[in-house]
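Visitor: Quick one, what's the 3D model for this:
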Amino acid sequence: MIDIKKLLALYVGFILLGLFLILSFSTNTTYAATATQATLGKVLSNTVDNKGVDRTLPKGLTNINELFNVPAITDNDTKVLAPNEGGNKGSADVTVLTELGQTNKVGAIWSKRTQSDTSKQNYIDVNKRQTMSMWMYFGGVDTFGGTNTGDGMALVLQNVSDSAFTNSGDVDNTPGEALGVWGTVILPVDVVTSALAKTAIQKSWAMEFDTYPNSGTYDSNFDKNVSGVNHIASNYPARESTYGLGAEGAYMNHDNLITSIPTTSKSSNFLTDDHWHHVTLTWTPAPSGSTEATMTLNYDDKNMDGTPKLTSAGKVNTKVMKIDTTAFDLNGSNKLYWGFTGSTGSSSENNLVIFESIPSLVEADALTSIIDETSGNREITDATTDNPNANVVHQGDKVSVNYNLNYLSGSKPWENIDATINLPDKIDYSSALITYTDDAGKTSTETIGEFSGMTNNQIEHKLGQSLYKTGITSANVKFEGTVNAGTTATETDVPAAHASFYGSDLQKDVMTKAFVIKQPNKITLTKTGSDVTTSFNKEVLLNGKVSYSDKTKTVDPSKLTVVASVNGEIAKTSMSSILASNSTDTFALPVSSQLFSNLHEGANTVTIYVYNDEDYNVSDTITYTVTISGTVSIETSPASNFKTTQSFGDNSIIPRGSGWSIDVTDSRQKGAGWKLFASATPLVNGDKETWTNSKDGQSLIFVDGSGNTDSLINNEVEISSAVKSQTAAQDYDIDSQWSSDNGVLLKRGSYESAGTYTSTVTWNLQDSI
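Guide: This next block holds a predicted model:
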């Protein structure tokens, strides 16, 4: 492979050596030899070496050969080392894209997008959120600038094949600056940008992690406009606009350029610093009607123990990049190949990848929340200028710490999930429970047996259920407890706590929110009314008076929320909306069956407390007993009729007309029963002439749903019955249950004189089954 890019570096090296000799002579100081890169065996040793460099290997996936293809490209140096293979002493597969000492080599590994086993097909679905996470190692040394390394790796999305690579026509003469994906410059061909673009991987987008500054020579000038030893950048390899021409040869236009990372120990060689770096890439689909998707890069975003790696401003290194999906020439498809390419020239390095998630197999979220149940089930969030107490809880508050796992998409279940949870400090935990929810909304629970033996707020537990797009889709792991700072200090800071959920094909790390415990500025709530007895449909007012233990503090009802619990059903309202007449410190809380469906016949417990919306201080609790005297009642229309008829004939049935309304309301306890009976007087017209059939009791009849007929004339017949099936008041519309040929009907006799006939129906409602 022709590679003259190191000449300048060698020249600079001679100058530096001469300078070292002069300094040594003039100061009589002996300097150590230049540090060298660690061999592959040392990097994979999974130990701390004798120089104090941590060689611990990250956790990751172990089925890489099933999911990725190492293409048969000349001089492809890529290999996948399983645990205990080729010196790999870790627990995950290590993809060696290029190896230190193997010069003039290339590297490539691609997802298996079209393999026959659909559960193992590996691709990027452009229509869904996709998360790729991995650990990356670029060689180098912690104490050196990095120019003796080369050449880095490129993450590539493409729509060509699982054997794609830069096409120079002669792999042996492929310059290192191409990284196996960009266009190639080959001596002595005259360079034009259109020709460069044609030699690159087509239908692609790439993000390079470049470890060598290529500038100043014909076939090594891509980085002429980039400062620094290492950089990250992106562009479209097959587009002519990606390249430019200068006096020294072709150069590359670097989009989304990154030349330093604040979380790393080295400003110039932030890639080649002899450390593993975690990378998370999140694909967000283009909005409807658009072709512009988004790729979000979080680089060096996690420590080896899973905790987030943050800048001094408390942020993750993030770069948001726009991707034009027309570059992939999808032609109706939604799937892309993805993988890594790389290269070495006369310099080399260990370019290593440990994959942590494969989005086409499992895409899921792991989220945390801390809920202050005492202050109205408020979620703890970061403090802001508008809400400086958003991260505050108070001594004695009841809280829950939640870990929510949600399956989003994929071809395989997220299974064998091992949870390692470090719970936040300063909480006396009282319970732990996992609640699973399936795709139909049905829930089931699982106890966490390790909770009873928990020490130092640490738990390790394997979830008993897998998550998938069908069946169980989510799991809520909840710990409940009481805030206890164990001190009278005004404020106590509680740091964020880490938890990991590592399962087959996906590993997730999460952190709880840090929060502050404050001693409460006591709000006193006084019960100013009496327990009440009422009926179901009546509204009662329950009074409470608010004051502060700090007598200098004035009650402002607009900043107070009243929380009421009726038999466990919770409702919240602003105190200012329910103030008692002519008062600023006393509320009148309305309670009725319309407002609280859990009210039932008999004694109901109503608990009430108040909290401040600004500082979330909570009052003590007052309790009322509201007794509901249950009844069962009937309401009917005062007049109902049958349809007017002029027909003749014996024993015909006249249907009901308008105005029928028979309603039963039961406000007793659930399970109570009732029966409804009816009887009628004979029908007579205005001249007191009796309806023909009334003489034999057959004029007014009741026909049940089975067609059985009974006369109502001077005869009590059971019309309907029911058993109350709910706690709240229950209404029954009796006549709406009748069809045109059943219910109360009118039967003709042989002959009726013209006129209007009337009868009195007596309804008898009995409160028994």
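Visitor: CA only for contacts and neighbour counts going forward, please
Guide: Fine.
Visitor: quick one: residue 502 is in a strand?
Guide: Yes. When classified by DSSP: H, G, I helix; E, B strand; the rest coil, residue 502 is found to be part of a strand.
Visitor: can you tell me how far it sits from residue 77?
Guide: According to Cα to Cα, to the nearest Å, residue 502 stands 31 Å off from residue 77.
Visitor: What is the biggest helix by length in the chain packed up against?
Guide: The helix that spans the most residues within the chain, counting by DSSP state H, is helix 7-27. Secondary-structure packing of helix 7-27 (3 or more Cα pairs under 8 Å, 6 or more residues apart in numbering; DSSP states H and E): no helix or strand packs against it.
Visitor: can you count the residues close to the closest residue to residue 588 other than its chain neighbours?
Guide: Spatial nearest neighbour of residue 588, chain neighbours left out: residue 543 (4.5 Å); criterion: Cα to Cα, 6 or more residues apart in numbering. Look at residue 543: counted by other Cα atoms under 10 Å, it has 21 neighbours.
Visitor: next one: residue 64
Guide: Residues near residue 64, counting by other Cα under 10 Å: 20.
Visitor: The closest residue to it other than its chain neighbours and residue 277: what is the separation?
Guide: Leaving aside its sequence neighbours, residue 64 sits nearest to residue 93 (Cα to Cα, 6+ apart; 6.7 Å). To residue 277, residue 93 is 16 Å away according to Cα to Cα.
Visitor: In contact with the residue nearest the centre of the chain, which residues?
Guide: For the chain, residue 365 is the residue whose C-alpha lies nearest the centre (Cα atoms, centre = their mean; 4.8 Å). Contact analysis of residue 365 by Cα atoms under 8 Å, 6 or more residues apart in numbering lists 404, 405, 406, 407, 408, 508.
Visitor: Which one of these is nearest to residue 333?
Guide: Checking those against residue 333 with Cα to Cα, the nearest one is residue 408 at 20.5 Å.
Visitor: residue contacts, the closest residue to the closest one other than its chain neighbours?
Guide: Nearest residue to residue 408 in three dimensions, chain neighbours excluded: residue 364, at 5.0 Å (Cα to Cα, 6+ apart). Contact partners of residue 364, counting by Cα under 8 Å, 6+ apart, are 405, 406, 407, 408, 409.
Visitor: Pull the most distant pair out of those.
Guide: It's 405 and 409 that sit farthest apart of the contacts of residue 364, by Cα to Cα, at 12.7 Å.
Visitor: okay, now residue 32: neighbour count?
Guide: Using other Cα under 10 Å, residue 32 has 6 other residues around it.
Visitor: Let's compare: structure for the following, please.
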Amino acid sequence: MMVKGVVLGFVSFLVASFYLLTVTAQARTPFDLKHGLETTPQGIALPSLFEAGRSPWNHAVVVPSQNRRTPTTQVVQLTDDAGQVGAIWSKENYRFNLNHRQTVSMWLYFGDGGSFRADRNVAGDGMAFVLQNGGGVQAAPKYPGKIFGETLGVWGIDNLNSFYSTAGDVAKTAIQHSWALEFDTNLNKTADINSGGKGDAFDLDSDDNNLMTPHIASNYPGESSSYVPKDNYSLIRFARSYALLHNGVLAGNDFNFLSNAKWHHLTLTYEPNSSEAKDASITYSFNDRDPITGVSARSGMTATVPIDRSIIDPDNTGQAWWGFTGSTGNREENNLVVFDEIPDLVDSEAQSHLRVQVAGATDKTIPVKAGDTLAKGDKVSLAYQLRYLNGSRSWHNIEAQLRLPKRLRFNTMKVQYPDGTETKLNGTDLTLPVIRQKLQTLSDNCNQATIELTGVVKDSTGPVPAATSEFKGDEAVAATSTPEFHVQGSNSMVLHLTSTASLTVDNSQSVSLPGMVDLSNSQYQSGDVKIRGELNDDTQLPDQKLSAADMRGAFNYKIPANTLRKGHNTLKLTAVDPDEAFSNTITTSLIATNEPKSTGTLGFANLAGQADFSGKLTGNRQTLPNHSTLDLQIEDSRAAGHGWDLKARLNQPLTNAVTKQPLLGDLYYATTWGDHEVLSSADQIVAHGETDGDDQVVDVTAKWQQQYGLFLQVNAGAQQGLYSGSITWTLADTPHT
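Guide: Got it, this is the predicted structure:
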């Protein structure tokens, strides 16, 4: 993207309010919470398995997914504002069995604090996965009337600041007989003469770890060995803080590691040495699945730590309560959890096996591995194997949602079970984007379902991405992905240029290159096919469709004036059909005799006035109307083939001129495409457009309505006063879409 111009617009904001009699707690980041719930991955329902913690501090609730693709999923919302603690625990019948191997997996969401400033500590505090026998559903740290965010709802409280305080004193205030895996989104690295007892030193550097960014780590919250004193002296003063020892650290490269407005998958596996031994281990793998595609992620991070069962289970019951805790201090954070596999409920796995028939051997197939190349007409088979490994329940209401690999054409599909039952699905449309199939209940007596498909490789050259299929039931969700591979078929389309000789052109004039695409072996017509151009190996030109009105396959590829650089230019053209099958690539040379000339300008035609928000505060969260005199117009006189983005950035929080305190609320821009962009210190795209070749003036503010434009969301705790701030508006050139 090339920035054509940057214009600053300074806009004042006025909030007139009256004395508030009542204040109700509201989420300070409602749009981030909305985003998290609207992008919820697939998980399971929770009410019969968990209950919210019963400590007086608890804010955790279970809420439904707002993602239309995952309507049955339920979400644990641990915190959604500053100064909160939340916990959710397994019900007694679903405690963690410490005598056997266990697997639990989940999706985690840590808000959007790090997405604004990857170089600075701006997120809330985080959450923790916890095993404990320290109070069951009532377990919580012993807060002294104030919540310390660094505890994450499980660690001890560092508030003593005494020469006589010990690590044991801190440990006594934590959840006892516990092990915690923390997801720490906010660094606590303060220990000086003024910070003793303020609970902000857990992440001080130790000999083994240099904790400079948000991280994942583990230890025993109720053990004094987990805490190390950090003392500071002066002639008349003494200050003591405590650092937390971090085991099995997985750290990010910046503050965008956890709190980045994205869901992150975690798989945790508990492995006892034996049912009698006190030793065990836990392996946790983070970001091991892609939240959009579900594909297993190669970039996942893994650590394994030893576990002393006698610390978690001193009475040797063989069980522990398990769940999640979270907390926030001065900064808010939406801490959300979605479970997709629960220990001791249903342990399941899904696998996929894609195989291709060996040429000339009708009874021999070999597996397709990542990176392999298949040829047109190869016979393939695809088997999905779903297994029930063990559990306290049967696996009910399973629906297979199959996303089959592209560039393959499947002809048959059947489902088989261990007792020999077989169902042939002759009427199933195997060309659908997602094939849905109900499966039998799986249990110890019927522990496997196999779905087999057969087909051939289509004549559709190109790469085939991994395809992830899911198996969703009441008690568990399993997923599996096919490998990435490539199809090399004979080109069903053949592209010809009328002339491939070097052409000398005047850069001030457009260039037209006639040619023909041979579609005699293709199922598609001219209107379905486009020509893709690449200039000088570094510039992707806009695709151009063939005209259905012309002779079948005929085209004239046009290069706009002032597109070429002076001298030699290399142009590559390829025909592409709706299956993303490619023709051969033709390369030709164009020699421009002159430098490209300016083709118009992009800029602000007007930027004046101000936005004015006013209203009477009610003690509840509300949206104040915009009485705007802002006049923002964009002029674009460039040739067709260009677009623009309008970006907005709030330079600093809206601030009270008298008290110098920031307004509790969010200034946001509701876009015409349905997004609510909270304006902060990062640029947000709020509008965009494209030029049609004529001189255009777009009046942005004239189109503001009740549905979109600038809005001010005021939180319940906002105080009366006059607040002001400024916005930087940036206009940027973008490629034509």
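Visitor: Can you give me the TM-score here?
Guide: Once superposed, chain against chain, the TM-score is 0.55 (TM-score structural alignment, normalised by the length of structure 2); 448 aligned residues with a Cα RMSD of 3.4 Å.
Visitor: so how far is the longest helix of structure 1 off the chain centroid?
Guide: Put simply, helix 7-27 of structure 1 sits 56 Å off its chain's centre (Cα atoms, centre = their mean, to the nearest Å).
Visitor: after that helix, next one along is what?
Guide: Next helix or strand after helix 7-27 of structure 1 toward the C-terminus (DSSP states H and E): helix 40-43.
Visitor: coming back round to it: for my notes, confirm the residue nearest to residue 588 of structure 1 occurs in a helix.
Guide: No. The assignment for residue 543 of structure 1, made by three-state DSSP, is strand rather than a helix.
Visitor: pretty sure it contacts residue 586?
Guide: Yes. Judged on Cα atoms under 8 Å, residue 543 of structure 1 makes contact with residue 586 at a distance of 6.8 Å.
Visitor: secondary structure class for residue 420 of structure 2?
Guide: The three-state label for residue 420 of structure 2, taken from three-state DSSP, comes out as coil.
Visitor: and it, how many neighbours?
Guide: Neighbour count for residue 420 of structure 2, taken as other Cα under 10 Å: 7.
Visitor: what's the closest non-adjacent residue to the equivalent of it over in structure 1?
Guide: Here residue 420 of structure 2 is matched to residue 443 in structure 1, going by TM-score structural alignment. Excluding the flanking residues, the one nearest residue 443 of structure 1 by Cα to Cα, 6+ apart is residue 437, at 4.5 Å.
Visitor: tell me the contacts of that neighbour?
Guide: Contacts of residue 437 of structure 1 by Cα under 8 Å, 6+ apart are 443, 444, 472, 473, 474, 475.
Visitor: Kindly present the residues you listed as JSON lines, with separate columns for distance to residue 308 of structure 1.
Guide: What follows is those, written out as JSON lines (distance: Cα to Cα, whole Å):
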{"residue": "443", "distance to residue 308 of structure 1": "32"}
{"residue": "444", "distance to residue 308 of structure 1": "32"}
{"residue": "472", "distance to residue 308 of structure 1": "29"}
{"residue": "473", "distance to residue 308 of structure 1": "26"}
{"residue": "474", "distance to residue 308 of structure 1": "24"}
{"residue": "475", "distance to residue 308 of structure 1": "23"}
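Visitor: Pull out the buried residues from those residues.
Guide: Buried residues within these, defined by neighbour count using 16 or more other Cα atoms under 10 Å: 472, 473, 474, 475.
Visitor: Once you drop chain neighbours, what's closest to the alignment partner in structure 2 of the second one?
Guide: The reference is to residue 473 of structure 1. Residue 473 of structure 1 maps onto residue 447 in structure 2 when the alignment is built from TM-score structural alignment. Once flanking residues are discounted, residue 447 of structure 2 sits nearest to residue 388: 4.8 Å by Cα to Cα, 6+ apart.
Visitor: And the one you found, how far from residue 554 of structure 2?
Guide: Distance, residue 388 of structure 2 to residue 554 of structure 2, by Cα to Cα: 57 Å.
Visitor: swap in residue 575 of structure 2?
Guide: Relative to residue 554 of structure 2, residue 575 of structure 2 is positioned 12 Å away (criterion: Cα to Cα).
Visitor: just the helices in structure 1 please.
Guide: Going by DSSP H, structure 1 shows helices at 7-27, 40-43, 64-67, 193-199.
Visitor: Now do the last one: distance to the chain's middle.
Guide: Which is helix 193-199 of structure 1. Chain-centre distance of helix 193-199 of structure 1: 43 Å, with Cα atoms, centre = their mean.
Visitor: how much does it stray from structure 2?
Guide: After superposition onto structure 2, helix 193-199 of structure 1 sits on average 2.3 Å from its aligned residues (mean Cα distance after the TM-score superposition for structure 1).
Visitor: got a list of contacts for that helix?
Guide: Residues beyond helix 193-199 of structure 1 that count as contacts (Cα under 8 Å, 6+ apart) turn out to be 166-168, 182-185, 237-245, 250.
Visitor: same thing but at 6 Å, please
Guide: Helix 193-199 of structure 1 is touched from outside by 166, 167, 168, 183, 184, 238, 239, 240, 243, with contacts defined as Cα atoms under 6 Å, 6 or more residues apart in numbering.
Visitor: Which neighbouring residues are in contact with the first one, exactly?
Guide: It refers to residue 166 of structure 1. 180, 181, 199, 200, 201 are the contacts of residue 166 of structure 1 under Cα under 6 Å, 6+ apart.
Visitor: try it again with 10 Å
Guide: Contacts for residue 166 of structure 1 were tallied using Cα atoms under 10 Å, 6 or more residues apart in numbering; they are 174, 178-184, 197-202, 237, 341.
Visitor: Keep only those of those that are in strands.
Guide: residue 341 (DSSP state E).
Visitor: before we move on, the earlier item: what residue of structure 1 matches up with the residue nearest to residue 447 of structure 2?
Guide: Matched to structure 1 by TM-score structural alignment, residue 388 of structure 2 sits across from residue 407.
Visitor: so who does that match touch?
Guide: Applying Cα under 10 Å, 6+ apart, we find residue 407 of structure 1 in contact with 362-366, 413-414, 466-470, 472-475.
Visitor: And those residues, which two are furthest apart?
Guide: Farthest-apart pair in those is 366 and 470; separation 18.1 Å (Cα to Cα).
Visitor: Looking only at neighbour counts, state which of those two leads.
Guide: Neighbour tally, residue 366 of structure 1 and residue 470, criterion other Cα under 10 Å: the higher count belongs to residue 366, 20 against 11.
Visitor: Do I have it right that the more buried one meets residue 509?
Guide: Yes. Using Cα atoms under 10 Å, residue 366 of structure 1 is in contact with residue 509, at 7.5 Å.
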